[in-house]
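Enquirer: Got a predicted structure plus its sequence, pasted below:
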Amino acid sequence: MVFRSGPLAPGVAFITGGARGLGNAIAVSFAKEGARGVVIVDINDEATFEQGKQNVEQYGTKCLIIRADVTKEDEVARAVDDAVKEFGRIDYAANFAGIIGPLGNTWDTSLDEWKRVIEVNTVGVWLCNKYELRQMMKQDSHRPLQRGSIVNCASVNSIQAGAGTSGYTASKHAVMGITKATALEARSYGIRVNAVSPGFLLTKLLDPFMKMGDEQAASEAWTKYEVRQGRKATFDEIGDVVVLLSVPRMSLVVGHNLVNDGYVLCVPISYATY
């Protein structure tokens, strides 16, 4: 077992979407940097949960797994309560549960499909912020100038739109609105709220994109995005940025959207398959 050390000790992190992929990399980054406890909130199967937990606990950090749907208020409230029962507090939160949803022109997208993206990506983030903030406001500060830190998952789509992604783009613009508003509301309590905007990562969220048209065309399209980014991005590069925003030394960074995209935003986004 590796000894824990780092700038986040002895805090507790609460990660939604944390069982696999990007979310789990974020959970691992918190463990590497000294968090004494990491809570993984997700809706995955037991095998995925257990693997995600093992990835965290190899660093000597205790990991609690909680099954909860971020679109359901009672489940979000319960997840926060369960985390506090286990660890006594929540110092850091990273809200990374999300979906990309169907890809297609607005006139071909059903209302139910569009609303589902908003429910997960926007309502889910809002609900998590609501209950994370309620908890953080009740607890004493372990560090000067910071009672808690929340990092929401935005996207390069929170800044630029992409054809065929009206639901996803709307949801990520809304995430930034939530982030800025809650940052203003919470700053007097010593709680910082920020967001991270990753570039292109080959996550499960992009399954619909990779399945568009034939496999070769999808692969070629992905390669173009990768070239724009400069190189392949890794999950832990995003995880480390979330940790960076969370450390108490970042005390004046509030309501910020930290873009971690290589240089994707230097070139307009266009989904060539549409």
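Expert: Perfect, I can see it now. The model shown is predicted, which means the values in this text are computed figures rather than measured ones.

Enquirer: CA only for contacts and neighbour counts going forward, please
Expert: Will do.

Enquirer: distance of the spatially most central residue of the chain from D74?
Expert: Centroid-nearest residue in the chain, with C-alpha atoms, centre = their mean: F96, separated by 2.2 Å. Per C-alpha to C-alpha, to the nearest Å, F96 is found 19 Å from D74.

Enquirer: which residues are in contact with the helix ranked longest in the chain?
Expert: For the chain, the helix that runs over the most residues, judged by DSSP state H, is helix 166-186. Defining contact as C-alpha atoms under 8 Å, 6 or more residues apart in numbering, one finds that helix 166-186 is touched by 99-101, 105-106, 114-115, 117-118, 121-122, 125-126, 129, 133, 152-155, 157-162, 191-195, 254-257.

Enquirer: Can I have the buried ones of these as a PyMOL selection?
Expert: To isolate the buried subset of the contacts of helix 166-186 in PyMOL, counting by 16 or more other C-alpha atoms under 10 Å, use the following:
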select buried, resi 99+100+101+114+117+118+121+122+125+126+129+133+152+153+154+155+157+158+161+191+192+193+194+195+254+255+256+257
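
Enquirer: The residue lying closest to K53 once chain neighbours are set aside: what secondary structure?
Expert: Nearest residue to K53 in three dimensions, chain neighbours excluded: C63, at 5.9 Å (C-alpha to C-alpha, 6 or more residues apart in numbering). The local conformation at C63, judged by DSSP: H, G, I helix; E, B strand; the rest coil, is strand.

Enquirer: what about K224, how many neighbours?
Expert: Residues within reach of K224, counting by other C-alpha atoms under 10 Å, total 11.

Enquirer: One more to weigh against that first structure:
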Amino acid sequence: MAMVLGKVALVTGAAAGIGRATAQKFAEEGAKVVVSDIDQPGGEETVSLIKNHGRDAVFVRADVSRPEDVERLIDETVRSYGRLDCACNNAGIEGKIAPLADQTTENFDAILGVNLRGTFLCLRAEIRQMLRNRGGAIVNLASVAGLVGFPGLSPYTASKHAVNGLTKNAALEYGKLGIRVNSVCPGGIDTRMLDSLAEQSTGGAQSTREMMDPLHPIGRIGTPEEVAELIVWLCSDRAGFMSGANVPVDGGFVAQ
């Protein structure tokens, strides 16, 4: 039986990468999906990919760092499908690589604005709606950079550690009210973000795979689909005793 049959799922940052794969997996497993991103063409393409398989999805453009956009996103979700059962707060940016003393205030504010403020705003709005439903499940996208440090990525690392903290607090505050909250912490995943980090790190001297594959004990980076499998499972009733967890999906990276 499909994992989330009949549920309504929201995925932010769903124009590409992990977000797109997650939206597709939710639809494959029986959910009606609200696809959201600031990238309207990419988001609409995700919806088309879902509809091409005979499944149900709509696109809502939103900047998760803007409270009014997030509130409208939840309103549009309920207007489209009547409720909200599952949410994946995936929208995030990596910013510029530099040692902490060389980081700009603008880069720090931009990263925290999307990765932390955006996750907070989405969590707040989603929880308020799920309380009306008397339950739900939320997965936040953190990172292995939310579990260990990464030289050159201090704002990103700080944002993802904070996402893991928000996850734990939300799980503690709303567990008895029927809302489960977890985070996933991907390692290197084959996405545009990873390509950007590899390009910044090597100046194009190495491909993403050449740089990143050897860093993972399993011998390769992961795929967006592998992360999506975990996210949708965490939102399903099969994960009913999972809450407050920061779950690595990283090919053994943080076990080193």
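Expert: Received, thanks. This one's a predicted model, so the numbers in the text were calculated from it and none came from an experiment.

Enquirer: so of the contacts of helix 166-186 of structure 1, which ones are in helices?
Expert: Judged by DSSP H, helices contain the following of those: W114, K115, V117, I118, V125, W126, N129, L133.

Enquirer: In a strand, C185 of structure 2, correct?
Expert: Yes: when classified by three-state DSSP, C185 of structure 2 is found to be part of a strand.

Enquirer: Need the counterpart of it in structure 1.
Expert: Following TM-score structural alignment, the counterpart assigned to C185 of structure 2 within structure 1 is S197.

Enquirer: who's in contact with the nearest residue to that match once chain neighbours are set aside?
Expert: Leaving aside its sequence neighbours, S197 of structure 1 sits nearest to S155 (C-alpha to C-alpha, 6+ apart; 3.8 Å). Contacts for S155 of structure 1 (C-alpha under 8 Å, 6+ apart) come out as K172, V196, S197, P198, G199, V259.

Enquirer: mind redoing it with 10 Å?
Expert: 168-169, 171-173, 175-176, 195-200, 257-261 (C-alpha atoms under 10 Å, 6 or more residues apart in numbering).

Enquirer: Go through those one by one and say which ones hold in structure 2.
Expert: Of those, the ones still in contact in structure 2 (both residues aligned by TM-score structural alignment, their matches' C-alpha atoms under 10 Å) are 168-169, 171-173, 175-176, 195-200, 257-261.

Enquirer: In structure 2, what residue spans correspond to strands?
Expert: Assigned by DSSP state E, the strands in structure 2 fall at 8-11, 32-37, 57-61, 86-89, 136-141, 179-186, 246-249.

Enquirer: Make JSON lines out of the ones you listed and add distance to K51 of structure 2.
Expert: Shown next, in JSON lines, are the strands of structure 2 (distance: least, C-alpha to C-alpha, whole Å):
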{"stretch": "strand 8-11", "distance to K51 of structure 2": "15"}
{"stretch": "strand 32-37", "distance to K51 of structure 2": "10"}
{"stretch": "strand 57-61", "distance to K51 of structure 2": "7"}
{"stretch": "strand 86-89", "distance to K51 of structure 2": "19"}
{"stretch": "strand 136-141", "distance to K51 of structure 2": "24"}
{"stretch": "strand 179-186", "distance to K51 of structure 2": "27"}
{"stretch": "strand 246-249", "distance to K51 of structure 2": "28"}
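
Enquirer: ok, back up a step: out of the ones in helices among the contacts of helix 166-186 of structure 1, who's nearest Q51 of structure 1?
Expert: V125 (24.6 Å; C-alpha to C-alpha).

Enquirer: Contact partners for the aligned partner of T46 of structure 2 in structure 1?
Expert: Aligned against structure 1 by TM-score structural alignment, T46 of structure 2 finds its counterpart in G52. Neighbour list for G52 of structure 1: 18-21, 23-25, 27-28, 40, 46, 63, 65 [criterion: C-alpha under 10 Å, 6+ apart].

Enquirer: Not counting its neighbours along the chain, what's nearest A83 of structure 1?
Expert: Leaving aside its chain neighbours, A83 of structure 1 sits nearest to V39 (6.6 Å; criterion: C-alpha to C-alpha, 6+ apart).

Enquirer: Alignment lookup: the one you found to structure 2.
Expert: When structure 2 is aligned by TM-score structural alignment, V39 of structure 1 is paired with V34.

Enquirer: Would you confirm that that match contacts A15?
Expert: No: using C-alpha atoms under 10 Å, V34 of structure 2 is not in contact with A15; the gap is 11.5 Å.

Enquirer: intersection of neighbour lists for the two?
Expert: With C-alpha under 10 Å, 6+ apart as the test, V34 of structure 2 and A15 both reach A23, G43, V47, F59.

Enquirer: From A23 of structure 2, how far off is the second one?
Expert: Using C-alpha to C-alpha, G43 of structure 2 is found at 10 Å from A23 of structure 2.

Enquirer: what touches both of these two?
Expert: Counting by C-alpha under 10 Å, 6+ apart, the contacts common to G43 of structure 2 and A23 are T12, G13, A14, A15, A16, V34, V35, S36, L49.

Enquirer: that older thread, now restrict the contacts of G52 of structure 1 to buried residues only.
Expert: G18, A19, R20, G21, G23, N24, A25, A27, V28, I40, C63, I65.

Enquirer: separation between G124 of structure 1 and T223 of structure 1?
Expert: To T223 of structure 1, G124 of structure 1 is 31 Å away according to C-alpha to C-alpha.

Enquirer: which part of structure 1 lines up with stretch 228-243 of structure 2?
Expert: By TM-score structural alignment, stretch 228-243 of structure 2 lines up with residues 239-254 in structure 1.

Enquirer: Also stretch 12-20 of structure 2?
Expert: Per TM-score structural alignment, the counterpart of stretch 12-20 of structure 2 in structure 1 is residues 16-24.

Enquirer: Map the residue nearest to S197 of structure 1 onto structure 2.
Expert: Pairing criterion TM-score structural alignment: the partner of S155 of structure 1 within structure 2 is identified as S143.
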